[in-house]
Each structure stands twice: as C-alpha cells, then as structure tokens.
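> let me see the structure of the following:
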Amino acid sequence: MHRILMSTVAVFALMAVSPAAAQSDDNMKKLQGMQSTGTSMDFQTIDQTGEYADQLRKNLDAIKLPDGFEISLFAVVPDARHIAVGPQGVATFVGTRKQTVWAITDRDRNRVADEVKQFAPSIDFSIPNGVCFSDDGFLFIAEQNRVLVLPAAEFFYESPDVAVGVVVDKGKLVPTAEESFNHTARVCRIGPDNKLYISLGQPYNVPPEEKSDLYKREGIGGIVRMERDGSGREVFATGVRNSVGMDFNPENGDLWFTDNQVDGMGDDIPPGELNRATAAGQNFGFPWYGGGNVRTNEYKNAEVPADVVAPQVEMDAHAADLGMTFYEGDSFPRKYRGGIFSAQHGSWNRTDPVGARVMFTSLNEDGTAKDTEVFAEGWLSDSGEYIGRPVDVATLKDGSLLVSDDLAGAIYRIAYTK
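Predicted coordinates:
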C-alpha cells in the first residue's frame, strides 16, 4: 500500500511539470538570451469592425458627459483591464485578468485602433493585469506572482518574441501559499524616485489575525517598492485591503491610490477610498477599519494603531474604485488639469447597484483633495443592468482620456471637442 501511494505521488509530481510549463520555461530562457523561440508569427488579432464593434458604439449613446465632451470606441479589446500608453506614442498596452496582454496600434492617428493583437505570445502570462511604463520606455508587467520587464516593448510588439527580463521571479512576489483566486489583480507604477511600486491585495474579505505578521512583513495588503531590477524591496504602505489603482502626483510626488473596502457590511457602508501617501511607512487602517472610519466586526475590539492615515475621499460604498490617473494633458478645460480621474467598476453585493462610471477629483493648492464629482456615467442602466464596467483610465498623447471596460471588452476615448 505504501509503495502504491508513493507511486501515485510520483505520477502526480511528473504531471505537475507539464510539457506546456517546460516549454514556457524554455521560452523564457531563450528570450533572455535574445534567441528565437520558434513561436508562430500567426498570433491572435481582434477584429475592429463588424456587428460587435457597431453595437459597442451604439451603447455609448447612453453615456452622459459634461458639456463639450464626446465618447467614442477606441478599440475592441477582450477583457480589457489596466492601460499603459507607450511613451513613444507607438502602441498602447492593455493587461487582463486572464493570460493575455494586448497591444493596440493606431497607425493613421485618427484616434481609432487599426490593430489589436496579442503581445508576446511566446510568454505564458498569469493574470497580467498590471502594466506600466517607465519614462525611458521599459514596460513592466505585474502578474499574479511574478514581475517582468520588457525593454523597448513598443519596438518588439510586432514579433512573437520580445526582449524580456525578470524583475521578480515566479512565486516570489507573494509566498506561493498566499496565492489566491481573490484580489490578485496587481497594479504598478514607476515613482519619481525611479523605483517600481506594486500593490498587493490580500486575499480575504477581512484576514484572520494569524496572518497579520506575515502580511506586514511581505507587504500583502499594502504597497511594496523596489529598484527596477527587483533589488532593495521594501514595504512602502500597509493597511490597504485591495488597491487596484495608483498614480503619483506630478506636482509633489505624493502617491495616491484607490482601495476597495469590506463587503457584506450593508448597502451603504463602508465607503470606498481614495488615499494619499506622503511618506513611506504609513498605515491606512485596514483591517481595523473596513473603509473610512467604519470598524470591521472582526477587529472591532482590537486597538487601532495611533498613526492610521484617513482617506482623502470617501466614495460610495461598494462602487469598486479601481484605476486612476492624474490628468497631465492640456486639451481638457483648465478645471481638470492636475486633477484625478478614477474608474468605478460597479457594485456586486449591493441591493441597488452603484458605480460603473468615471469620477473626477480636484485638488487644493496644498495637494489635498478638494471636490469629487461624476465625470462619465451611463454604463449602469436605470433598470440596474450593466452595459459596461470601467476598470482603468489613462491619457493619450493628444490629451484625450482612455477608459477600459472588461465587461464589454473595449477601450473608449473621451475627448473635449467644444
């Protein structure tokens, strides 16, 4: 019986190292050695015409915007999540919560995608949600449990093979025992200190107390930063439940980030958050607070750390605030310049759904939040049906705003035309 059991274990161990996994590892070694993998040049492209694209355009008739703004379909992009606009203006890259990163090209510059194709098909990605560029053209991809860097991505995107480096090895971003199906969509940014910042959502609604030391040490339920080569990793912020959007204020270098708050506490509590980190080591209150100043049931009797930083903005409960960006363009009216656009994905556990819109937050002269208002809405119908779920926002070179939608599988473009 013992031999049978051991034989069975051995069989499963061999099965675990599948031919596909071995091929993936082999491809990575070849790519890092600047060798061809033999991956077919015939890789996936997405049709930008036809009935589906036409229907997405019709759906946009329901979107309400301030006077002078127009919204259009920029690209059909399946499962579109976070957006990284190439600094050279050649291509825009879009992450997903599946296995694909997409490259969008607008060759004739009419602000409509001419081509959407799979990026780097010789690499097996796993939840490559987080895409971000450095100013000097390096594309970073934060997966569920690995971080890659792709130099000159805008140059190599036409080929199935790409120049690639490993910033954080597979299984090293978080301990493998903490990999989860929940809260695994990472986001990244390069800071003004030229370091790489990555958010690490914790996998629970509210984590058990026995996880607290591990999570604090690893930066799970927080934001970590490191050199661009992965060295010098440190925990930058703690007390963050699940941030899926962040950006640096170009005026003073403060890091702002959204945070999704605790589910199941009622329709109207706790609020979602827009936060500002002014220094390393700050604590933003989770899990003692479920959002804003609302205490969690699980930690209601626990002593709250004295240095907790309150959110700058409390958003509607369960609206699911995700991607955000500081607006640095100059084509929108002056009131929007230097402010924050953020996407609300929409609620899933609220009696009356809320969200599915783009918000705008202006700032005071001292760098704090001033006013928050709805900028674009209509993806949630009056009957409570989602016709789209915004995920991220990014600014094109011409100052127009891109909005991703992972329900419809699209990228929209909002432009000021008045």
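> CA only for contacts and neighbour counts going forward, please
OK.
> contacts for stretch 88-100, please.
Outside stretch 88-100, the residues that touch it by C-alpha atoms under 8 Å, 6 or more residues apart in numbering are 79-86, 101-106, 118-119, 124-131, 137, 154, 185, 397.
> again, only using 6 Å
Stretch 88-100 has contacts (C-alpha atoms under 6 Å, 6 or more residues apart in numbering) with 79-86, 101-105, 125-129, 154.
> name the residues of it that come out as buried.
Residues of stretch 88-100 classed as buried: 90, 91, 92, 93, 94, 95, 96, 97, 98, 100 (neighbour count, 16 or more other C-alpha atoms under 10 Å).
> and the spatially closest residue to residue 164 that is not a sequence neighbour, how many neighbours?
Nearest residue to residue 164, sequence neighbours excluded (C-alpha to C-alpha, 6 or more residues apart in numbering): residue 150, at 4.6 Å. Residue 150: 21 surrounding residues under other C-alpha atoms under 10 Å.
> residue 150 in helix, strand or coil?
The local conformation at residue 150, judged by DSSP: H, G, I helix; E, B strand; the rest coil, is strand.
> nearest residue to residue 133 in space, please, no chain neighbours.
Nearest non-adjacent residue to residue 133, counting by C-alpha to C-alpha, 6+ apart: residue 139, 4.6 Å away.
> could you list the residues in contact with the helix or strand harbouring the one you found?
Element membership of residue 139, judged by DSSP states H and E, is strand 138-142. With contacts defined as C-alpha under 6 Å, 6+ apart, strand 138-142 is touched by 128, 130, 131, 132, 133, 147, 148, 149, 150, 151, 152, 186.
> residues contacting residue 354?
Residue 354 sits next to 319, 346, 347 when contact means C-alpha under 6 Å, 6+ apart.
> one more sequence to fold, the one below, so I can look at both together:
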Amino acid sequence: MNLSSIIARGVAMIGGTALRLRHIRDGSPIPAWGGAPAIPTAKPQGVIPTLKMPTAQGWSEGQAPIPAPGLKVNAFARGLKHPRWIKTLPNGDVLVSEANSIPRAVMRNAFDYAMVATMRRARAVGESANRITLLRDRDGDGVAEIQDVFMEGLNQPFGMELVGDQFYVGNTDGVVVFPYAPGADRITAPGRKIVDFKPGGHWTRSLLQSPDGKKLYAGVGSLTNIADQGMEVEEGRAAVWELDLETGASRVFAGGLRNAVGLAWEPQTGMLWTVVNERDGLGDETPPDYLTSVRDGAFYGWPYCYWDRVVDDRVPQDSAMVASALTPDYALGGHTASLGLCWVPAGTLPGFPAGMAIGQHGSWNRSKLSGYKLAFVPFENGRPSGPARDILTGFLAPDEKVSYGRPVGVTLGPDGSLLMADDVGDVIWRVSGA
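Model prediction:
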C-alpha cells in the first residue's frame, strides 16, 4: 500500500470515529456504511414500521443538484415522464426508459393503504409511460436537442441492451428482443420474448451483457418484503439471472438478493457487481442496502438472514441456507434505495479515482431520510478501497418535507460525462468537470 493510500485510510478512520461519537451523543443511529458496518439490533416484532417520505415537488427554474467540488451539472434532457434507466448506444444515441410502479389493487391493512397514498404523493406510484425515449446531442454542447419516442406500448420497461443488431428490453414480465438497425430513430417491429419473469412486487428488470456479448444478466427482485406470502411465489425471484443468447437457456446465476437492481462489471477482475435493496421493518439502519460482487451459484441470505448471517426471526428459518449465505462486500446505508450502478474509470470525473457511481433513490421508511444522492465508492485492486463520497446532492429539502428529485439509473454519456436519471424532476442530469 502506498503512502497516499495509508493517509487516505487514516483520515477515513478518524472521520468515521468522529461520526460515531456524534451519533452516540445525539442518540441517532450510526449510518451503516462500508465493509464492516455497525448494524443496530433489529426492532422487536410487532412494532409498526416507520412511514416517512417527502412530497415530490420537482425543480424550480434555475435550480439544480449540488455537484461535488471540481464538478458541474447541467440538464441533458427535461420534460420526460418518470425516467428510470439510461442506455448509451455505440453511435452516441442515449435511450431512456420511462416507467413507474403501478399501485396495488388490494390493500391488506391500514398501513398498506397509507403506504400507497404516501407513494402517490411522492410520485413513486402512478401511471406508467411504458416507453423508451431517444435523446441526441448532435452539436456536442451537453444538451440533447432531439427528444423522440423510440419505442412505446411496452410493459414497465427498465433495462436495455444492444448486442449486435439485437435490442433487448427488460419488461417487468420478461426480456423481449427486437431487431435494430444502426442509427434507427424508432423501433416498431414486433419483439420476441426470450424469458418470462413473474411481474408484481419489485418490478424493475435491469439488464447487462457479458463482455463477450454471449450472455445477458438480469436483476429480478422479490415479490414481497420477507417472503410474506411464502417461498413458492418467490421462486425465481430475489435473484440475478443469466440468459445464454446463443442457446436460449436461462438460469438463476445467484440468489438471496432481495432486490438486485443496477449491474456493472469491475474491469480488473472481470467480476459482476450489483446494488441490492434490503428488507424493511427492522429499523432505520437495519439492515443496510449494499454493493456486492455476484458469484456464480452464491446465496446472499434473503429472506432468512442479512449481512453477516444475522437471522431475521420474522421468517420461518432454514439453517442450511443461513449457513451458506455470503456476506456482501460494502454497506450503503439503511433504506437508501440504491438503484443505479455504473463503473466509472479513473479520469472520468476530476478528483475521483476509479470506482462505482450509485444512484440512491432515497428512503421512505425511516425516521430520518437517507439516500437522495448520487454516491461514489472508490475501488482499488478490484475491491472497494475507502469511504464513499458524494457526486451530487441537494435532491432533498433541508427539512425533509419535499424532494426536488430522486436519483435512479446512472451511466457514462457519449462524451465521457456521467448521466443520471431523476424520476421526480423528470430530468437526465449530466455531470462533468467544472
């Protein structure tokens, strides 16, 4: 380890100690971040879960997120309808999937009713545009002057991948493939479904192709919080799937991942990584969402346990599954709703090394809100190597009553900048050097 790394880690330890002392003094929980997070004991069973979420306000004229020192931010595109995920094509076209959660028709209890009402106020459920929009910045000024419908009539589309002349869309009920011509303005040809997924619950279906283009990986979240309706309805869910594009075969690549959303490759080791939204109802920081490598055949605990095999006693147990559970690599704070994930090469953002950019959509179920920012975790030798940093903040009002925006998908733009979807502001933000 070089001197600069030793100094950086020393500063991080001192800062972490100061943060712990401050939280001990004011009685609030210590944020559960890093490779060895302090995770509070779970709330007792029977405690009513916390329900707290800001009202979605959007951005006023001239208002924007706050970039880290040395960075600047501008709106790459505005006027979208709940943009969630972004895909940059080889020719520089940028595609944005626009979709939303659909409210459940049946409410089991008063808490469910209150939760759906709160989600509506925060624009987290509602009408789904079910389309993909094409953005083009032909003059290279960092703003897309062309904004047209690329595809429509989809079923809660989310992940997108282009493999050769085949365009793949992760609808909530499965992956569909369409023929694509380079530079196409629109796809109208009918698609062919290559795998079925059960819709409902955690509905997003992220996609990532393998480096050789022979396989696709898809994130499929659980139906419920902790298998509340039994494990039978969760079959094939809470997992990352592998789809073989040559043979048509598909299988669960890794399981026990309650809601694995963003997927990214770490280039030095060639490992697949994901960000996972953990379970609700156990406390503000219990358990934390996390960033982890995804190993073939591995199991990561859900619903039986979390983090380092801490048993969730609300769930009928399986001791063998608990014993097999791997501990995730890096905690991202309790209920931060970490969704977007993108590998950021060194030099992309001035002052930032190589690492992962993470769009944290923000909490709705803790006493003090968390997330609501674009975060960054540095990597070294294929692993998280230090404390997280902020890329963009300012999405949440200081009093936590309103949100101006909520980060979701993040990817590299055609000019090497960073693009981030904001589904409350209905904006694609572009981050670059100041």
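> TM between them?
For this chain pair, the superposition-based TM-score is 0.76 by TM-score structural alignment, normalised by the length of structure 1; 345 aligned residues with a C-alpha RMSD of 2.4 Å.
> re the thing from before, neighbours of the equivalent of the residue nearest to residue 133 of structure 1 over in structure 2, just the number please.
Alignment note (TM-score structural alignment): residue 139 of structure 1 maps to residue 167 of structure 2. For residue 167 of structure 2, the count of nearby residues is 17 (other C-alpha under 10 Å).
> separation between residue 167 of structure 2 and residue 215 of structure 2?
Going from residue 167 of structure 2 to residue 215 of structure 2 by C-alpha to C-alpha, to the nearest Å gives 13 Å.
> ends of stretch 230-245 of structure 1, how far apart?
End-to-end span of stretch 230-245 of structure 1 (C-alpha to C-alpha): 21 Å.
> give me the contact list for it.
Under C-alpha under 6 Å, 6+ apart, the answer for stretch 230-245 of structure 1 is 167-168, 187, 201, 219, 221-226, 257-260, 280-286, 322-324.
> before we move on, what about stretch 317-325 of structure 2?
So stretch 317-325 of structure 2 is contacted by 299, 300, 301, 304 (C-alpha under 6 Å, 6+ apart).
> for the third one, what are its contacts?
Right, residue 301 of structure 2. Residue 301 of structure 2 touches 256, 325, counting by C-alpha under 6 Å, 6+ apart.
> now the helices for the stretch 1-150 of structure 1?
Counting by DSSP state H, counting those that start in this stretch, one finds helices in the stretch 1-150 of structure 1 at the ranges 2-16, 19-32, 51-59.
> which strands or helices does the shortest one pack on?
Applying 3 or more C-alpha pairs under 6 Å, 6 or more residues apart in numbering; DSSP states H and E, one finds that helix 51-59 of structure 1 makes contact with no other helix or strand.
> pull out the buried residues from that helix.
By 16+ other C-alpha under 10 Å, the buried positions in helix 51-59 of structure 1 come out as 53, 56, 57, 59.
> reformat those as TSV; add distance to residue 311 of structure 1.
Shown next, in TSV, are the buried residues of helix 51-59 of structure 1 (distance: C-alpha to C-alpha, whole Å):
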residue	distance to residue 311 of structure 1
53	39
56	35
57	36
59	34
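> among those, which two are most distant?
Greatest spatial distance among those (C-alpha to C-alpha): 53 and 59, at 9.9 Å.
> corresponding residue for residue 136 of structure 2 in structure 1?
Using TM-score structural alignment, the partner of residue 136 of structure 2 in structure 1 is residue 105.
> now distance to residue 348 of structure 2 too, for the contacts of stretch 317-325 of structure 2, in a markdown table please.
What follows is the contacts of stretch 317-325 of structure 2, written out as a markdown table (distance: C-alpha to C-alpha, whole Å):
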| residue | distance to residue 348 of structure 2 |
| --- | --- |
| 299 | 33 |
| 300 | 32 |
| 301 | 35 |
| 304 | 40 |
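> any chance of those residues in JSON lines, plus distance to residue 171 of structure 2 and secondary structure?
Converted to JSON lines, these look like this (distance: C-alpha to C-alpha, whole Å; DSSP: H, G, I helix; E, B strand; the rest coil):
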{"residue": "299", "distance to residue 171 of structure 2": "25", "secondary structure": "strand"}
{"residue": "300", "distance to residue 171 of structure 2": "25", "secondary structure": "coil"}
{"residue": "301", "distance to residue 171 of structure 2": "26", "secondary structure": "coil"}
{"residue": "304", "distance to residue 171 of structure 2": "28", "secondary structure": "coil"}
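> ok, and the most crowded of these?
Counting neighbours by other C-alpha under 10 Å, residue 300 comes out on top of these with 28 neighbours.
> in structure 1, what sits opposite it in the alignment?
Aligned against structure 1 by TM-score structural alignment, residue 300 of structure 2 finds its counterpart in residue 284.
> look at residue 155 of structure 1 and give its secondary structure.
Applying three-state DSSP: residue 155 of structure 1 is helix.
> one more: the one 4 residues further on?
Following three-state DSSP, the label given to residue 159 of structure 1 is coil.
> cool, and residue 18 of structure 2?
Under the three-state scheme (three-state DSSP), residue 18 of structure 2 adopts helix.
> any idea how far it is from residue 387 of structure 2?
According to C-alpha to C-alpha, residue 18 of structure 2 and residue 387 of structure 2 sit 14 Å apart.
> ok, now residue 158 of structure 2?
Remark: distance between residue 158 of structure 2 and residue 387 of structure 2 (C-alpha to C-alpha) = 30 Å.
> so for these two, which sits in the more crowded spot?
Comparing residue 158 of structure 2 with residue 387 by neighbour count (other C-alpha under 10 Å), the higher total belongs to residue 158, at 29 against 18.
> now for the more buried one: what does it line up with in structure 1?
Checking TM-score structural alignment: residue 158 of structure 2 goes with residue 129.
> and if you look at residue 86 of structure 2?
Matched by TM-score structural alignment, residue 86 of structure 2 corresponds to residue 83 in structure 1.
> one step back: so who does the match of residue 300 of structure 2 touch?
The contact partners of residue 284 of structure 1, taken as C-alpha under 6 Å, 6+ apart, are 239, 240, 308, 309.
> so what's it closest to, chain neighbours aside?
Counting by C-alpha to C-alpha, 6+ apart, the residue nearest residue 284 of structure 1 is residue 239, at 4.4 Å.
> which residue in structure 2 aligns with residue 58 of structure 1?
In structure 2, the residue equivalent to residue 58 of structure 1 is residue 62, according to TM-score structural alignment.
> helix/strand/coil for the residue most central in space within structure 2?
In structure 2, the C-alpha nearest the mean C-alpha coordinate belongs to residue 339, at 0.8 Å (C-alpha atoms, centre = their mean). Three-state assignment for residue 339 of structure 2 (three-state DSSP): strand.
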